[in-house]
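J.: Kindly generate the corresponding structure for this input.
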Amino acid sequence: MQRQCRRLFSTSIAEPNSSKRRVIFSGIQPTGVPHLGNYLGALANWVKLQRDALPEDELLFSIVGWHAMTLPQPPKQLSDARTDILAVLLAIGIDPTRSIIFHQEHNPNHTELAWIFNCITPVGKLRRMTTWKSRLAASKNQGDDAEMDETGLNVGLFAYPVLQAADILLYNRATHVPVGDDQTQHLELSRVIADQFNRNFKAKRQLFPLPTQLSTSSKRILSLRDPTSKMSKSAPDASSRILLTDSSSQIASKIRSAVTDSISGITYDPVNRPGTANLLTILAACNDEDVNKTVSGYVGKNHGALKADVTEAVVEMLKGPRKEYERLKMDKEYLRRVAQEGADKARVKSEVTMMEVRERIGLL
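T.: Next up, the predicted model:
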């Protein structure tokens, strides 16, 4: 939970008075090269959204640098991570001629709307956010003095759910948000803020509809070394995660050392055999098939065979994106141009919302 603020969030928006046209917004923090869990859990869905979108649909994918600053970020590291994640998004198939790709911090409308929302959001609502409470608990555990509970915790970490609400509502005012259960509380806050704004600044029509959560299918990929926890960039053991930039030999080494169990045979049992189930989940995701179909092919086989197949599937899946990433990250001018053009388009779209916001609050 402590790194929940670094996860992805998405917005699927149906345009007012339209039963077909959608505007889809998703964001990811620049915290380094994504790992296999990020790719199979969310990024692959971005590519699928783009592939399946109707011609009239609009898609926006943002690298949310302001969210990354809620935890300490060395400037050089953050700058490199921004470039890395942009190159990754392009490498996996996000097409800048079809989708708008931009850095959040290149569009000041995000923070302007967040500040306006800050001014109408009750402190009590933010104090009840699970991410804040978990950080507070961690702070208490690190000090002997109970009065130190909030010392060292920044305001950004406290208020970032308001910025996330602004992200959700800024582009054509989101009505439907496909996020995981771990983001339900943040979505509820977005509903509270939207409702508060509508009541505070009434007009003939409500400006912000209340966003509704949509169920999305995503793969929950676990740590290779601790299959009771999600795969994470912050885990101290680097062998617990597979990065999209790992070489074939690195991938093979990490999967060979993946924790399984001593039970003979291969069965899919996430509760009693989490390590084995995790490998089956990865293999099924790589092959784009149901995990039950995957496990049916392992009657009479052992973990060695399973690990060999998982290695082959992951290497093959990441081979193309890794090669394209290595090429793109060297083309700084192209990356700069994609980011600039995307930011220009994002500002134009979001300004439609902000003009009406400023008018309603008296600051036009």
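
J.: rest of the way, CA atoms for contacts and neighbours
T.: OK.

J.: is it true that P30 lies in a strand?
T.: No. Checked against DSSP: H, G, I helix; E, B strand; the rest coil, P30 lies outside a strand; its state is coil.

J.: Run a quick neighbour tally on it.
T.: 27 (other CA atoms under 10 Å).

J.: What residues does it make contact with?
T.: Listed by CA atoms under 8 Å, 6 or more residues apart in numbering, the contact partners of P30 are 63-65, 68, 78, 81-82, 84-85.

J.: hang on, L59 in a strand?
T.: Yes. Assignment of L59 by three-state DSSP places it within a strand.

J.: For it, list the residues it contacts.
T.: When the contact criterion is CA under 8 Å, 6+ apart, the partners of L59 are 23-25, 50, 98-100.

J.: and what of Q185?
T.: Contacts for Q185 (CA under 8 Å, 6+ apart) come out as 129-130.

J.: ok, then the element right after the helix or strand containing it?
T.: Secondary structure from DSSP states H and E places Q185 in helix 184-200. Under the assignment DSSP H and E, the closest C-terminal helix or strand after helix 184-200 is strand 212-214.

J.: hang on, the earlier thing: list the buried residues of the helix holding Q185.
T.: Using 16 or more other CA atoms under 10 Å as the burial criterion, the residues of helix 184-200 that qualify are 186-198.

J.: picking up where we left off before, so of the contacts of P30, which ones are in helices?
T.: Among those, the ones falling in helices (DSSP state H) are 65, 68, 78, 81-82, 84-85.

J.: can those residues go into a markdown table with extra columns for neighbour count?
T.: Below are those laid out as a markdown table (neighbours: other CA atoms under 10 Å):
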| residue | neighbour count |
| --- | --- |
| G65 | 21 |
| A68 | 21 |
| L78 | 18 |
| A81 | 20 |
| R82 | 21 |
| D84 | 21 |
| I85 | 21 |
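
J.: Return the member of these nearest to Q142.
T.: A68 (22.6 Å; CA to CA).

J.: Next, the structure of the following sequence, for comparison with the previous one:
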Amino acid sequence: MARVERVFSGVQPTGNLHLGNYLGAIVNFVKLQENHNCIYCVVDLHAITQPVSVWGGPTELARNIREVTAAFIASGIDPKKHIVFNQSQVSGHAELAWLLNCVARIGWLNRMTQFKEKAGKDRENASVGLYDYPVLMAADILLYRATHVPVGEDQKQHLELARDIAQKFNNDFGDSVRTHGFADGEFFPQPEPLITGPATRVMSLRDGTKKMSKSDSSDNSRINLTDDADTIAQKIRKAKTDPEPLPSEEKGLETRPEADNLVGIYAALAGRTKQDVLREFGGGQFSSFKNALAELCIAKLAPIATEMKRLTADPGHVDSILIEGASRAGALAEETMKAAKDIIGFVRKP
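T.: Got it, this is the predicted structure:
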């Protein structure tokens, strides 16, 4: 098996994709495809690690899978040049996760902070899937022998675990790995974090100290990717601010979270720095800046919303993209699984 540089990334189908998802992940996905060999996965197996009340049940899950796929395509990801699919259509994800479960150590999983945060105080009632989530994530990456993974702050620990699992597999089966053609003893590569520049952390429009989230009870706290132009403009106008004019220097944003958030959103959408934005709008009132921000948001997001609505209105077309992507992903996965089984020593059909 030849080593190919490959980027893998996944997005959970949790519904209500918003500006934070777009600026924090999808924009980078679109950029990465220009110079990388990319696999973009809707990780629906991860979605069901939470209670049904969280992911919404079968009808909601299917709708959300299609919506995330539509967002990928509407934002500019090309499913012909790259692979777009949903995780559950490729059985290798679950199968490799079991093999890696037998390599990963309980102590490693016990150190995963995200499980502690998501399970809360009632850990005894959390699903085994939620506890084992990081091993499935490792399988997602290693199934395609991906060399690079774009990660945010909350996923860095999981990527480190994937690296540890890859290294332990290579060590545990070192002689067999070399016997099966990997002279360097490395069957699974050590996936590297892909740094795509400063992460855009988008906060709530109602509280600049909290991340923008679909779970917020107020729809005015976020800009959804499906919002139309009038809704976007209204939400920007209602966004929380403070009574002071915008500062002229970035240092002036340090104690003003709402101002910092709005300036950061403008900078990210415009492809500029915060300091550039403040040079243009510093000293002015929020009303003028909000009008400019609304116009920019509408210019960037309204076409995406329109295309998403067109795509989701034709679920058969979206499904065909996922099916074709799963076929291509499945071929890569099958190659990895055959080699992994041979290395471990399973008897299988030729």
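
J.: and which of the buried residues of helix 184-200 of the first structure is nearest N272 of the first structure?
T.: So of the buried residues of helix 184-200 of the first structure, ranked by how close each gets to N272 of the first structure (CA to CA), first place is H186, at 31.6 Å.

J.: is it true that the closest one touches P161?
T.: Yes. Judged on CA atoms under 8 Å, H186 of the first structure makes contact with P161 at a distance of 6.2 Å.

J.: got the residue ranges for the strands in the stretch 51-200 of the second structure?
T.: For the stretch 51-200 of the second structure, strands defined by DSSP state E, counting those that start in this stretch occupy the ranges 83-86, 148-150, 192-194.

J.: Quick one: residues in contact with the helix or strand just after the last one.
T.: In other words, strand 192-194 of the second structure. Per DSSP H and E, strand 192-194 of the second structure leads on to helix 229-238 as the next helix or strand towards the C-terminus. Around helix 229-238 of the second structure, the neighbours that count as contacts under CA under 8 Å, 6+ apart are 205, 220-223, 287, 290-291, 293-295, 297-298, 302.

J.: Onto which residues of the first structure does helix 229-238 of the second structure map?
T.: Counting by TM-score structural alignment, helix 229-238 of the second structure lines up with residues 248-257 of the first structure.

J.: Report the buried residues of stretch 37-54 of the first structure.
T.: For stretch 37-54 of the first structure, using 16+ other CA under 10 Å, the buried residues are 37-47, 49-50, 53.

J.: nearest to S232 of the first structure, of these?
T.: G37 (7.8 Å).

J.: Please identify the helix or strand for whatever residue of the second structure lines up with that closest one.
T.: Under the alignment (TM-score structural alignment), G37 of the first structure pairs with G20 in the second structure. Assigned by DSSP H and E, G20 of the second structure belongs to helix 19-21.

J.: what's the mean distance for that helix versus the first structure?
T.: Aligned to the first structure and superposed, helix 19-21 of the second structure gives a mean residue distance of 0.6 Å (mean CA distance after the TM-score superposition for the first structure).

J.: Please enumerate residues in contact with that helix?
T.: 200-203, 212-213, 222-225.

J.: Same check on stretch 69-79 of the first structure?
T.: By CA under 8 Å, 6+ apart, the surrounding residues in contact with stretch 69-79 of the first structure are 30-31, 154, 156-157, 160.

J.: about what we covered before: any idea how far Q190 of the second structure is from the match of G37 of the first structure?
T.: Per CA to CA, to the nearest Å, G20 of the second structure is found 29 Å from Q190 of the second structure.

J.: One more: I141 of the second structure?
T.: Taking CA to CA, one finds I141 of the second structure at 10 Å from Q190 of the second structure.

J.: swap in L143 of the second structure?
T.: 12 Å.

J.: Name the residue in these two with the higher neighbour count.
T.: More crowded of L143 of the second structure and Q190, by other CA under 10 Å: L143, with 26 against 20.

J.: what sits against the equivalent of that one over in the first structure?
T.: Residue correspondence to the first structure (TM-score structural alignment): L143 of the second structure is matched to L170. L170 of the first structure sits next to 109-110, 113, 350, 353-354 when contact means CA under 8 Å, 6+ apart.

J.: Could you point out the longest helix of the first structure?
T.: Per DSSP H, the first structure has its longest helix at helix 332-361.

J.: how about it, aligned to which bit of the second structure?
T.: Aligning helix 332-361 of the first structure against the second structure (TM-score structural alignment) gives residues 315-344.

J.: which of the contacts of L59 of the first structure are also in contact in the second structure?
T.: Here is what carries over to the second structure from the contacts of L59 of the first structure, by both residues aligned by TM-score structural alignment, their matches' CA atoms under 8 Å: 23-25, 50, 99-100.

J.: Where in the second structure does the helix holding Q185 of the first structure align, residue-wise?
T.: Alignment of helix 184-200 of the first structure against the second structure: residues 156-172, by TM-score structural alignment.

J.: number of nearby residues for D331 of the first structure?
T.: Using other CA under 10 Å, D331 of the first structure has 11 neighbouring residues.

J.: That one and R322 of the first structure, how far apart?
T.: Distance from D331 of the first structure to R322 of the first structure, by CA to CA: 15 Å.

J.: Comparing the strands of the stretch 51-200 of the second structure, which stretch has the densest surroundings?
T.: strand 83-86 (a mean of 26; mean count of other CA atoms under 10 Å).

J.: which residues of the first structure does it align to?
T.: On the first structure, the counterpart of strand 83-86 of the second structure by TM-score structural alignment is residues 100-103.
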